[in-house]
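# Please work out how this folds:
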Amino acid sequence: MNKPFSPGEAAEDQTGRFLVQPNGRVRPLSPHLQVWRWHVTMLASILNRMTGGALYAGALVVAAWLLALAFGPETYAAFAAIAASPFGLAVWIGLSFSLFCHLAGGVRHLIWDAGAGLTPSAASALSWLSIGFGVLATVLFWAALFLTGRVAL
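Sure, this is the predicted structure:
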């Protein structure tokens, strides 16, 4: 059995694998992307975090939309012109992808929290399903908007 490092030994460690915490405990540094072999659950986790952050930005865009509505027709027309531009549509499409992907990631986590889907193959399948749902739901949502004429370029 390996004996734990003392703070002095960890401080002298030339590999950089250990860290002395403020409370004096010696902990190994967490392995990072350079150490782990890439797999879909990592992608789904990173994507879930990124889409969660994007939804914060999306909340600001929605708040700006409501403020433009509150400030009158001229302000709303200016906002609507930006929102309907190719750049604005790209932002809205990205936000809808973030919403659908984050929703699917949340459902994936609920399944895992229930104790199901925790084997490596099931976790990979759920990860692929959540990513696929995000992409497919976004494509279908925007296809419906374009095909019904609610959105146009």
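
# use CA for all of it now, contacts and neighbours both
Noted.

# ok so Arg27 is a helix residue?
No - applying DSSP: H, G, I helix; E, B strand; the rest coil, one finds Arg27 to be strand, outside a helix.

# Surely it and Phe18 touch.
Yes - judged on Cα atoms under 8 Å, Arg27 makes contact with Phe18 at a distance of 5.6 Å.

# quick one more, to check against the first:
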Amino acid sequence: MASRTPARPRSPHLFSGFLKLHYSWGPHMLVSILHRATGSGMATVGTVLLVWWLAAIASGAEAYATFQDVFTTDAGNLNIVGWVVFVGITYAFFTHMLNGIRHLVMDAGAAFELKRNKMFSLIVIAGGFVLTAAFWLYLGMK
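Here you go, the predicted model:
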């Protein structure tokens, strides 16, 4: 007769029973995904913008004017595309930075308790919005 082995733990993406997850989503899982997404997003969008900007400068005044027209209005202010791109990059930067600080604290051996980890995760999410808003308000005052 074969002996019964105890049930092995399942991965978070697998179901047990009828649509019952083993793990519930929390803010600590969200910031982990956000950290990867913001890092990749900043690298990709930043590289594309830098290459486009350098190519526009090298190509002459008409190409540079086209580059500027995509992001600004006739008055020199940001248009909707400029706002979405640059505010998005700013939010990605601040969220990625705060999450990096969170990881530094965790690498030092602190904040592994679930309550504290969730609290720091919520601070990362909210802090990204607060720092982005403060940055753009500061730029708007100048």
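
# TM-score for the pair, please.
Scored by TM-score structural alignment, normalised by the length of structure 2, the superposition of the two chains gives a TM-score of 0.77; 127 aligned residues with a Cα RMSD of 2.5 Å.

# Pick out whichever of Arg27 and Phe18 of structure 1 has more residues nearby.
Applying other Cα atoms under 10 Å to Arg27 of structure 1 and Phe18 shows that Phe18 carries more neighbours, namely 19 against 15.

# Please name the residues that touch that one.
Contacts here follow Cα atoms under 8 Å, 6 or more residues apart in numbering; on that basis Phe18 of structure 1 touches Ala10, Ala11, Val26, Arg27, Pro28, Leu29.

# For those residues, work out which two are farthest apart.
Considering Cα to Cα, no two members of the contacts of Phe18 of structure 1 lie farther apart than Ala11 and Leu29, which are separated by 12.8 Å.

# how far out from the middle of the chain is the longest helix seen in structure 2?
When structure 2 is scanned for its longest helix (criterion: DSSP state H), the result is helix 27-59. The chain centroid and the centroid of helix 27-59 of structure 2 are separated by 10 Å, computed with Cα atoms, centre = their mean, to the nearest Å.

# Quick check: the equivalent of Trp25 of structure 2 over in structure 1 vs Gly58 of structure 1, distance?
For Trp25 of structure 2, the aligned position in structure 1 is occupied by Trp38, per TM-score structural alignment. Distance from Trp38 of structure 1 to Gly58 of structure 1, counting by Cα to Cα, to the nearest Å: 29 Å.
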